[in-house]
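Trainee: here's a sequence, model it:
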Amino acid sequence: MFTGIVEELGEVTAVEKLGDASRFRLRGPVVTEGAKHGDSIAVNGVCLTVVDLGDGEFTADVMAETLNRSSLGALDTGSRVNLERPMAVGGRLGGHIVQGHVDGTGHIVGREVSENWEIVKVSLPPELTRYVVEKGSITVDGVSLTVVDAGPDYFTISLIPTTLALTTLGIKKPGDPVNLEVDVIAKYVERLLGTSARDPEEPVK
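Mentor: Sure, this is the predicted structure:
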């Protein structure tokens, strides 16, 4: 379990293609401190398992399912990534509940630059629209953020200087892909109410 508070802006140092999978080597001195084989580390919001580590770097295997459903397949040597260790029991929940299970990908549509902040517009896959609400929580590339505006096929987020400086969202350009994880509470509520299969145009009985 994560909170969406990025601890470190890491870097991909090697990518090994393994047919239907890839092995990434990533540099992250902060997140690897005290880490061991089998631990979890979120990479751009995707929960990965540490295979090997040393000298401030770790390796992780990424299967085809993850490569196909996230933006990790677009990473290459030199790519910057957001890194976060799991939340410790008893720790502060600084962002919101994040599982590290990507629900889909969007793209940066545009950026509105101000003196002290930026408004970033992100495309939203149709199947995720119902989970995104104004002032609700969403995870973008592993960063816990508050939705400013929720449109039919997009949402906007406001980024403060700290987020711009310490995460990949400060360097993403229009057209760049981002991983999205919606609030898991919304998905559980939908499941309990039995509304997931209902046509959104069909009136509630």
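
Trainee: going forward, measure contacts and count neighbours with C-alpha atoms only.
Mentor: Fine.

Trainee: can you name the next helix or strand after the helix or strand encompassing V81?
Mentor: V81 belongs to strand 80-84 when assigned by DSSP states H and E. Where DSSP H and E defines the elements, the next helix or strand beyond strand 80-84 is strand 104-113.

Trainee: quick one more, to check against the first:
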Amino acid sequence: MFTGIIEEIGVMRRIHRQGQAMVLTIGAIRILDDMKLGDSISVNGVCLTVISFDKESFSVDVMPETYRKTNLRKLQTGSRINLERAMPANGRFGGHMVQGHVDTTAVMVSRTPEENAVVFLFEPDNKLMFKYIIPGGSITIDGISLTVVDVSEHTLTVSIIPHTLAQTVLQDKKPGDTVNLECDVLGKYIEKLLGFQPAPSSGKTTDSKRMPMTAAYLAEHGFM
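Mentor: Here you go, the predicted model:
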């Protein structure tokens, strides 16, 4: 698990492509300090596994599913990348719970200065994700833990302070660029619980009497 607090901006050294599979070699400094084979690293918000490393870089595999679902397929040699190591058990929880499982990509529509901040407007590719996006809620953009400012039918906005802009690849983004989005996992679990209906089991009459996990059901049984 990650927290969405970017530790370092890495630089793409090499990209080996084979169809929709890739091996990425990324130059870094800070996150190499305690790196081990098999470590999880958030690469632009995508949880990837370290398959090799040296004193100046590390390599990760990208499988076809990840290639299709994220903006990693758009990376080029020299691209700058947000990096974060998995949070240690005794670590400080600086952002929010981030899995590194990208839900959809989004296109930057605009970036507008507003006094000491910059307001970014994004349009997600998968509109079904809007059920998990609320004003004031958490969202992960290219691995960065951010707070949603506003939501419309097709877009969402976030406001970025100077420190976050300087420490992440958002400073490089311009209208038309693609970013990775991960919605808050809490909303996904709540949706699953409220809509869950167990499949009937043969020979057990009690299974057919189970009620779906709805708000009314929870209230009736004292959970709300």
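
Trainee: quick one on the thing from earlier: for the strand holding V81 of structure 1, which residues meet the burial criterion?
Mentor: For strand 80-84 of structure 1, burial by neighbour count (16 or more other C-alpha atoms under 10 Å) applies to 80-84.

Trainee: what's the average distance of it to structure 2?
Mentor: With mean C-alpha distance after the TM-score superposition for structure 1, strand 80-84 of structure 1 departs from structure 2 by a mean of 0.2 Å once superposed.

Trainee: give me the mean deviation of the longest helix along structure 2 from structure 1.
Mentor: The residue-count maximum for a helix in structure 2 (DSSP state H) belongs to helix 185-195. With mean C-alpha distance after the TM-score superposition for structure 1, helix 185-195 of structure 2 departs from structure 1 by a mean of 0.3 Å once superposed.

Trainee: chain center to that helix, what's the gap?
Mentor: 17 Å (C-alpha atoms, centre = their mean, to the nearest Å).

Trainee: with stretch 126-134 of structure 1 instead?
Mentor: That offset, for stretch 126-134 of structure 1, works out to 16 Å (C-alpha atoms, centre = their mean).

Trainee: circling back: compile the buried residues of strand 80-84 of structure 1 into a markdown table and extend it with columns for distance to L48 of structure 1.
Mentor: Output for those, formatted as a markdown table (distance: C-alpha to C-alpha, whole Å):
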| residue | distance to L48 of structure 1 |
| --- | --- |
| R80 | 16 |
| V81 | 13 |
| N82 | 12 |
| L83 | 10 |
| E84 | 10 |
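
Trainee: L164 of structure 1: which of those is nearest?
Mentor: N82 (11.8 Å; C-alpha to C-alpha).

Trainee: if I look at that closest one, how far off is L128 of structure 1?
Mentor: Distance, N82 of structure 1 to L128 of structure 1, by C-alpha to C-alpha, to the nearest Å: 22 Å.

Trainee: and V120 of structure 1, by the same measure?
Mentor: V120 of structure 1 is 18 Å from L128 of structure 1, by C-alpha to C-alpha.

Trainee: neighbour count for these two, which is higher?
Mentor: Taking neighbours as other C-alpha atoms under 10 Å, V120 of structure 1 and L128 compare with V120 leading, 22 against 17.

Trainee: contacts only, for that one.
Mentor: Contacts here follow C-alpha atoms under 8 Å, 6 or more residues apart in numbering; on that basis V120 of structure 1 touches 108-112, 156-159.

Trainee: trace it over to structure 2, please.
Mentor: Matched to structure 2 by TM-score structural alignment, V120 of structure 1 sits across from F120.

Trainee: what about T66 of structure 1, how many neighbours?
Mentor: 19.

Trainee: so who does it touch?
Mentor: T66 of structure 1 is in contact with L72, counting by C-alpha under 8 Å, 6+ apart.

Trainee: list the buried residues of the helix or strand where it lies.
Mentor: Per DSSP H and E: T66 of structure 1 is located in helix 64-69. Within helix 64-69 of structure 1, the residues that count as buried by 16+ other C-alpha under 10 Å are 66-67.

Trainee: how much does it stray from structure 2?
Mentor: Mean for helix 64-69 of structure 1 is 0.4 Å (mean C-alpha distance after the TM-score superposition for structure 1).

Trainee: quick one: that helix to chain centroid distance?
Mentor: Helix 64-69 of structure 1 has its C-alpha centroid displaced from the chain centroid by 14 Å (C-alpha atoms, centre = their mean).

Trainee: likewise stretch 136-154 of structure 2?
Mentor: 11 Å.

Trainee: what range does that stretch cover in structure 1?
Mentor: Under TM-score structural alignment, the match for stretch 136-154 of structure 2 is residues 135-153.

Trainee: now do the helices in structure 1.
Mentor: Secondary structure of structure 1 (DSSP H): helices at 29-32, 64-69, 161-166, 184-193.

Trainee: what's next to the third one, contact-wise?
Mentor: Put plainly, it is helix 161-166 of structure 1. Residues outside helix 161-166 of structure 1 that contact it (C-alpha under 8 Å, 6+ apart): 6, 8-9, 116-117, 169-171.

Trainee: give the buried subset of the residues you listed as a PyMOL selection command.
Mentor: Burial among these is assessed by 16+ other C-alpha under 10 Å; the matching PyMOL selection reads:
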select buried, resi 6+8+9+169+170
